[in-house]
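> Provided below for reference: sequence and predicted model.
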Amino acid sequence: MESSISSILKLVFFLFIGLLRSSSSSSLVQPFSSISLAEYYNHTAKSEFRAVNRRKLHCLTNEKYYLQTGDTSDLPLLCHYPVKAQYVSKDPGYLNCKKKVCQKYVLGVCVVHTCSGSITFHVVNIRTDIEFVFFTGGFDTPCILTRSKPLNFSNPKMPLHGHLSSIDSSGTSMRLTWVSGDNAPQQVQYGNVLSKTSVVSTFTQADMCSSSALPSPAKDFGWHDPGYIHTAVMTGLNPSSTFSYKYGSNLVGWSDQIQFKTPPAGGSSSELHFIAYGDMGKVPLDPSVEHYIQPGSLLSVIKAVTDEVNAGNVSSIFHIGDISYATGFLVEWDFFLDLIQPAASKVSYITAIGNRERDYVDSGSVYITADSGGECGVAYETYFQMPTSAKDKPWYSIEKASVHFTIISTEHDWSIGSEQVDLVLFVHVHNYERTCAVYQGVCEAMPTKDAKGVDTYNNTKYSAPVQAIIGMLALAWTASQLLWSLVRISEFGYIRVNATKAVLDFEFVDANTRNVEDHFRITK
């Protein structure tokens, strides 16, 4: 659908909460608003125009909700959270006024003409109604010219965003978690004849954190109903094997049939192939501006990772902290889950909580910051149900083949005295870095080159762990490189690891070029 737009106005088109069919695109620009334009022409002062135009909708104080999470990008300051926004000038035909219609003639001469254009939004099924809105005045003082009627999804109860996770080290069970607008239990059907019924949970606005000194977006401007989170554990599987499944019900519909791969059993002699990254967030699949975009990050990385999964090269993915960057703007979780689904629905997707999921004032987190936007771990723990001992105790360990993984949280209180490890993976710094075997800033051991020139750490005589930062947002390094820092890379990417009982082979892969930018081994 197209809309005629006055060529003298600077207009923006944005999407309110509520969005069309799942993982679809919509090309939509709403009808020309002659009433609003008449008011505009009769009231040339913008402030006077806004006083007359009762369709105004701007809330300047909402900027504080973005800023407290660290998002300093230019976003529409509206009273309802705008999921995404685009300038109509994204259509070059609008800028060139190729489609011109005269709106007013004087003595046979056109004195007012309008131009038309169209733009495309990528949307996902967020279960609630949506509106498309035209406004002028820029992002800081938006003034609405017209808006669509509320649009709804054809099936707001549709089961979506299925993702897998391991529940133990056996390789014989796998948890499937998905989202639906329906609270009645659904099923996962797998292995041709097997079936499990889902356990249903959700969270509410009352579960979000806030304080009188620092009101949170999750408790106010950024809140969106998450629907219902379904989870079911598929049992009776074989390790290192391929199965298929679908989830849903006859009442709400079924997902596509999906093939997935189980990981090798812990303690087995099988070779393990896994991928890991952190600090990824999301990026829109259209030219829109959105809250907390991580440009090029997960979009390029998840494409590369999905290719690895589809090629059969991966049995597990570890996303270790700073997951979606929703940070109190809850609808962003739906977009993130939609983005990772092509990979996370096919292999175990294991996560660790980060400051962007947990930290908030007076919430019990170690760091008293507003980084989670008031989510304080609630949304994360509902969407990603890892094998932890209790709520808000996100430590766990799991074995896959010859590798023992220990997942901790630096956002929670933890103590010294635990067993030592060979390799530590960190995020938060948005780059890649690898160290020597380092302890208290001193290299206890250095790698040596093997016959192929690969750095190799010999841990038959353990001295200290090798540490790697895998926050893949490709920001420029600002601090000088210290002696214990051997490699630094500022590119979007992920790590790819192959492990046997004797060798852990580690590669950093550039997600855009698919080139291996760093390669080392640890032997035992």
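Yep, it's here. Residues are numbered from 1 along each chain as shown.
> when you work out contacts or count neighbours from here on, use the C-alpha atoms and nothing else.
Fine.
> check which residues of stretch 85-95 are buried.
If you call a residue buried by 16 or more other Cα atoms under 10 Å, then stretch 85-95 has these buried ones: 85, 86, 87, 88, 89, 90, 94.
> so who does the nearest residue to the first one once chain neighbours are set aside touch?
For residue 85, ignoring the flanking residues on the chain, the nearest one in space by Cα to Cα, 6 or more residues apart in numbering is residue 14 at 3.9 Å. Taking Cα atoms under 8 Å, 6 or more residues apart in numbering as the contact definition, residue 14 lies against 82, 83, 84, 85, 86, 132, 133, 134, 135.
> against that first model, consider the following:
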Amino acid sequence: MAPKAGVWPPVLLPLLLVGAAFTAPVLGAGRGHASSATIRAADIQQQASIAAGASQLAPHDVDAQLHAYLELERSRVGSFHQPLERLRVAAVTEQPDPKIQIHVDRQELADGSGEWFTVTWTGVDSPAYDDWLAVVVPADADLSATMPAKWKFAAADPLHVIAGNGTTRFRLISYRQPVAISFMRHGFDRAVEAARSAPIQVLRPNEPLQVHLALTGTAGEMRVQWNTRDVGVAPQVRWGPASVPYSPRRAAQGCVGKKDKKKKKDDDDDDGPAYPHTAPVDRSFAYQREDMCGGAAISVGWVDAGTHHVATLTGLKPATRYYYRVGDPQGDGGWSKEYSFVSAPPAGPAGTVRALFVADMGQAEVDGSLEGSQMLPSLNTTMLMYRDTLASYREAEASGGAVPPYTLLVHNGDISYSRGFSTQWDNFMQQIEPVAAAMPYMVTPGNHERDWPGTGDAFVVEDSGGECGIPFEARFPMPYPGKDKMWYAFEYGPVFFLQYSTEHRFGPGSEQYQFMVKTLASVDRRRTPWLVVGGHRPIYVASTNANWPDGDQPVAQSLRDAYEDLYKQYQVDLTLQGHHHTYQRTCALYRGACQPPRPDGSQTAPVHLVTGHAGAGLSLNVANPLPPWLEHLGLWWGYMRMEANATSMRVEIVSDEDGQLMDSFALSKPADFGERFMAAAAAEAEAGARG
């Protein structure tokens, strides 16, 4: 039976291909940048068609306009990781035009996980290609001080540039407060707000959303987290070993505009779903603007991020299916849909596990907003991983449990690419919810989550947009040893995962280095014969970026200086990282040379993977010629699947284009590997003790 994780919005290949066109400058493709003359020539051609009495653009005119439009996009998007950064917020002015009318087909958002709204506008004099529509959060925000949540060009409807009116559709999610649609003119450098719609009210600002799971580091536990506007009265998880049908007797609606501290419970109120177990929240909390460190995060990017609730399910049996909902029986937000997950398997070589892996994914809009986003392929990544999850549950049922489902997802850095714009975290959490609510979503920080000068990061760069890890750590509380100590480890069946931060100091003498050495030495390979290390920046990468201090090659050399001998000593099998937006696989590699296998077929050095191709614009700064240790290079988007048991680990790299494999390989080791490794380690320790 498949996990009841909701309906995934349809994402079609044409959207991905359009995304590839828009990301062309990042990929080094395209026919150059559009000049103002190009745009003017296209405009003159269109106006000539209109003057000649054409009721619509002739086909060749449409082609010219589309080419000019794409060239304009290409000329502007290449330097931005986050499309919102294109708008110069401080230069926005307000010049209301009473002739321009904006109509939204309704003024209420009932389902906070996403609804489609039709927006029409009329009365635009001298319509232009740089007119656009913005989603304003909150509805009364000053756009000279607050970045909109997303935008679309008005010219996407060809009627706009002909008649000054048009129609588009936005898919809106709950930002826990009213939103509005504004009509903007004169592009992004000196934008003018000409009109704004009536507010769209959120009927349930305390609807539990953004549900996701994480391991706690303790066997038999699962952490559940979700988001609402208010703290609530008794937020909780209700859960059990069987699905529980539930239909609320009365729809809950929040009071928009006021934060209700408490809701009096009427006698006839719904008591909620009747699961056998309840887990109250461990804590409910919010991070604030003043918690951030600078940049957009404390200025134009800040929008209230609501309240985060964290609860822990305990007493779980290993490798067992559980069902759950989150909500507040005394609140006004109602209950979530039903989700399910399979608890972690017991540590040990007896079983088989299947897991998914990504890095550098980001998020994008299914409605086509934020044209030019580098990260449109992330929609296919999340959709295909969710489909894999559903299919794996069917396989597990058909095999009687002999084939396990996918029950773990690891994301190695560069998570949402919000870069200080808090609404983008909301978008990302909604995008991943179908898969993140069905399995633990384990993460490591990337430069776009953590790095900001003066905050203790390793490179003193501004890549996080001023967030300095605050939203990341709040939304993904991993089993860290302490605040802003973003390294941890966990056992998962026959695999030991060691996750570390390349964004904090990692060299000898650092606290993280001590953790790594101690953890590597502590792994019992009889329990977990496979040892996988995950981080964000790669230890080996075929990249031309040698910029100091945070270029690919200087960082890779620093990582090798710190850890390569340790990885060899403790026989790490695989390292997983991202940062470079490609897929790369090395041979079994040590000090720049491929290492031959042992007579039993097992490897003598780690294989290093770069899996930074999950959604962000691809990196084409690939070394030429390729280094001899690189066995596979993939220049398309995708993600990784792993299946491991005591003696084999199979890895598949899946293409976002069609779900086919870009690469696959297998590692193997003998059944007595763990015993032999531990015996050799004990003998070495004894010899060292004797001096």
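Structure's in. What do you need? What you see is a predicted model; the values in this text were computed from it and never measured.
> TM value for the aligned chains?
Remark: TM-score between the superposed chains equals 0.79 [TM-score structural alignment, normalised by the length of the first structure]; 443 aligned residues with a Cα RMSD of 2.9 Å.
> helix/strand/coil for the residue nearest to residue 85 of the first structure?
Following DSSP: H, G, I helix; E, B strand; the rest coil, residue 14 of the first structure is assigned to strand.
> how much space between it and residue 137 of the first structure?
With distances taken as Cα to Cα, to the nearest Å, residue 14 of the first structure is found 13 Å from residue 137 of the first structure.
> go on, residue 144 of the first structure?
Distance of residue 144 of the first structure to residue 137 of the first structure, given as Cα to Cα: 9 Å.
> between those two, which one's more packed in?
Legend: neighbour count by other Cα atoms under 10 Å for residue 144 of the first structure and residue 137, higher for residue 144 (24 against 17).
> so the aligned partner of the more buried one in the second structure, which of the three states?
Residue mapping for residue 144 of the first structure onto the second structure gives residue 193, with TM-score structural alignment as the criterion. Under three-state DSSP, residue 193 of the second structure falls in the strand class.
> right, and residue 193 of the second structure touches residue 181 too?
No - look at residue 193 of the second structure against residue 181 with Cα atoms under 8 Å: they stay out of range, at 10.5 Å.
> for stretch 26-39 of the first structure, buried residues please.
Going by neighbour count (16+ other Cα under 10 Å), the buried part of stretch 26-39 of the first structure is 28, 29, 30, 31, 32, 33, 36, 37, 39.
> tell me which two in those are the farthest apart.
Largest separation among the buried residues of stretch 26-39 of the first structure by Cα to Cα: 28 and 39, giving 24.3 Å.
> find the nearest non-adjacent residue to residue 221 of the second structure, please.
Closest residue to residue 221 of the second structure apart from its sequence neighbours, by Cα to Cα, 6+ apart: residue 314 at 4.6 Å.
> what's the local residue count around residue 348 of the first structure?
Neighbour count for residue 348 of the first structure, taken as other Cα under 10 Å: 26.
> ditto for residue 63 of the first structure
By other Cα under 10 Å, 17 other residues sit near residue 63 of the first structure.
> give the contact list for it.
Residues near residue 63 of the first structure by Cα under 8 Å, 6+ apart: residue 77.
> what helix or strand does it sit in?
Assigned by DSSP states H and E, residue 63 of the first structure belongs to helix 63-68.
> residue range for that helix in the second structure?
Mapped onto the second structure using TM-score structural alignment, helix 63-68 of the first structure covers no residues at all.
> next secondary structure after that helix?
Downstream of helix 63-68 of the first structure, the next assigned helix or strand under DSSP H and E is strand 82-87.
> centre of the chain to whichever helix or strand comes after that following strand, how far?
As assigned by DSSP H and E, the chain's next helix or strand after strand 82-87 of the first structure is helix 92-95. Centroid displacement of helix 92-95 of the first structure relative to its chain, using Cα atoms, centre = their mean, to the nearest Å, is 32 Å.
> and if you look at stretch 129-143 of the first structure?
Centre-to-centre, stretch 129-143 of the first structure and its host chain are 25 Å apart (Cα atoms, centre = their mean).
> how about stretch 639-647 of the second structure?
Taking Cα atoms, centre = their mean, one finds the center of stretch 639-647 of the second structure at 22 Å from the center of the full chain.
> residue range in the first structure corresponding to it, please.
Stretch 639-647 of the second structure maps onto residues 494-502 of the first structure, going by TM-score structural alignment.
> name the element the nearest residue to residue 616 of the second structure once chain neighbours are set aside belongs to?
Leaving aside its chain neighbours, residue 616 of the second structure sits nearest to residue 375 (4.5 Å; criterion: Cα to Cα, 6+ apart). Using DSSP H and E, residue 375 of the second structure sits in no helix or strand.
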